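Novice: Predicted coordinates and the sequence they were generated for:
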Amino acid sequence: MLKKKILKALTNQINEEMYSGYLYLSMESYFHSISLAGFASWMRVQAQEELHHGMRLYDFVNERGGRVFLDTINRPDAKWENPLAVFEQVMAHEEKVTALINELMDLAGSEQDHATKIFLQWFVSEQVEEEASVGDVLNKLRLIQNDSSGLFMLDAELAKRVFIPPAKE
């Protein structure tokens, strides 16, 4: 059975992951509106990953005998200056999520909830991958600057990303 503090924190993280999915869907729509289908596709995959993360947490809470009470999901931003501004926001958002996961790990440790701590280890590793992936795109966008040829090449590269749900451990 989950302790109340852990249950509350996990429920909050579910909300954060669902918000992340909303944010990335909003960014997908922005990229469609400026005819960058590859960027849009990348964001769709990112949204799917975040929603999957939320469901992974949701299932864990249920497995541990907790009850999830879903909260309101905030409206995400919908306007950006350019693709670089979008990915700068993505990086800031992923860094925030990393901090939240780290706080969850600390809480699980202080509450001596070893099962939750082991479960969260997957999310710690996932956040390392998330930040590296976003950082790679961000660095390329900074190199490209205002070169439309480079932007279209990156768009084609980003279109190749596909969502593959991680295997259940």
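Specialist: The structure has been received and is ready for your questions. Numbers count the residues shown, from 1 in each chain.
Novice: use CA for all of it now, contacts and neighbours both
Specialist: Fine.
Novice: Can you tell me the element the residue positioned nearest the centre of the chain falls in?
Specialist: When C-alpha atoms, centre = their mean is applied to the chain, the residue found nearest the centroid is Glu50 (4.4 Å). Applying DSSP states H and E as the criterion places Glu50 in helix 37-63.
Novice: these two touch, right, Gln48 and Phe163?
Specialist: Yes. Counting by C-alpha atoms under 8 Å, Phe163 is a contact partner of Gln48 at 7.0 Å.
Novice: Which one's more surrounded, those two?
Specialist: Between Gln48 and Phe163, counted using other C-alpha atoms under 10 Å, the more crowded position is Gln48 (21 against 13).
Novice: Quickly note the distance from the more buried one to Ser29.
Specialist: 14 Å (C-alpha to C-alpha, to the nearest Å).
Novice: Tell me how far stretch 66-76 lies from the chain's centre.
Specialist: Averaged C-alpha coordinates place stretch 66-76 at 16 Å from its chain's average position (C-alpha atoms, centre = their mean, to the nearest Å).
Novice: measure it end to end?
Specialist: Criterion C-alpha to C-alpha; first-to-last residue distance in stretch 66-76 is 28 Å.
Novice: adding another structure so you can compare the two:
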Amino acid sequence: MMDRHLKELLNDQFNKELYSAYLYMDFADYYHARGLHGFGNWYDVQVQEERDHAMLIRAWMLKRGETIELLPIAKPDKTITGNADPLHFALAHEQYVTGLIHTLHAAAEAAGDADTAAFLNWFVNEQVEEEENATTMITHYDRAVAADSLELLDITLKHRRWKAPSLTVNVY
């Protein structure tokens, strides 16, 4: 049986990952509505990744004989006033999620749950990639605006495709 506090944190993270998907869907819709479909595509892929993260946590919980409590998912609360805003909001959000993952990992170690700590190592590494991607998007955006080539960057971003996560959790 999983430590109660760790189980609560994992359940909370599951729901936070779904919130992340909502947030990125809001960003995607913002860009699509402005004809920046490459940027919209970038965040559409992010939506899929966040959903996958939630499903990995769910699968882990099921594998461990636990269940997920489905909680209400809050509406994104960011007010977007310009094209750069979602990029900066995304970086801040990923930094927040990194803190959550580190807290989860520490809780797994404190509970003596080496299996869950090992499972969470994938998420620790994933967050390094997520923060790097968010930072790179800001850099590319700033360079594109400075060079008056935002349309070219938008076209490039249309080519991003979703890939299933490299971590799999077999439940059945």
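Specialist: Perfect, thanks for sending it. All values reported here derive from a predicted model rather than from experimental measurement.
Novice: rewinding a little: post-alignment, the helix holding Glu50 of the first structure versus the second structure, mean distance?
Specialist: Mean deviation of helix 37-63 of the first structure relative to the second structure after superposition (mean C-alpha distance after the TM-score superposition for the first structure): 0.4 Å.
Novice: After that helix, which helix or strand is next?
Specialist: helix 83-110.
Novice: what about that next one, distance to the chain center?
Specialist: Put simply, helix 83-110 of the first structure sits 8 Å off its chain's centre (C-alpha atoms, centre = their mean).
Novice: Tell me the helix or strand right after it.
Specialist: helix 114-144.
Novice: Could I get the buried residue list for the very next helix or strand once past that following helix?
Specialist: Going down the chain from helix 114-144 of the first structure, the next helix or strand is helix 148-158, by DSSP H and E. Under the neighbour-count criterion of 16 or more other C-alpha atoms under 10 Å, helix 148-158 of the first structure has Leu151, Leu154, Asp155, Leu158 buried.
Novice: And for stretch 67-77 of the first structure?
Specialist: Within stretch 67-77 of the first structure, the residues that count as buried by 16+ other C-alpha under 10 Å are Val68.
Novice: just stretch 159-172 of the second structure next, same as before
Specialist: Here stretch 159-172 of the second structure shows no buried residue, counting by 16+ other C-alpha under 10 Å.
Novice: what do you get for stretch 88-108 of the second structure?
Specialist: Buried-residue list, stretch 88-108 of the second structure, by 16+ other C-alpha under 10 Å: 89-91, 93-95, 97-98, 100-102, 104-105, 107-108.
Novice: Same check on stretch 76-86 of the second structure?
Specialist: Those would be Pro86, for stretch 76-86 of the second structure by 16+ other C-alpha under 10 Å.
Novice: OK, contacts around the residue lying closest to Ser20 of the second structure once chain neighbours are set aside?
Specialist: Of all residues beyond its chain neighbours, the one nearest Ser20 of the second structure is Glu50 (6.2 Å), with distances taken as C-alpha to C-alpha, 6 or more residues apart in numbering. The contact partners of Glu50 of the second structure, taken as C-alpha atoms under 8 Å, 6 or more residues apart in numbering, are Glu17, Leu18, Ser20, Ala21.
Novice: Quick one: residues contacting the nearest residue to Glu95 of the first structure once chain neighbours are set aside.
Specialist: Once flanking residues are discounted, Glu95 of the first structure sits nearest to Glu131: 7.2 Å by C-alpha to C-alpha, 6+ apart. Contacts for Glu131 of the first structure were tallied using C-alpha under 8 Å, 6+ apart; they are Met91, Glu94, Glu95.
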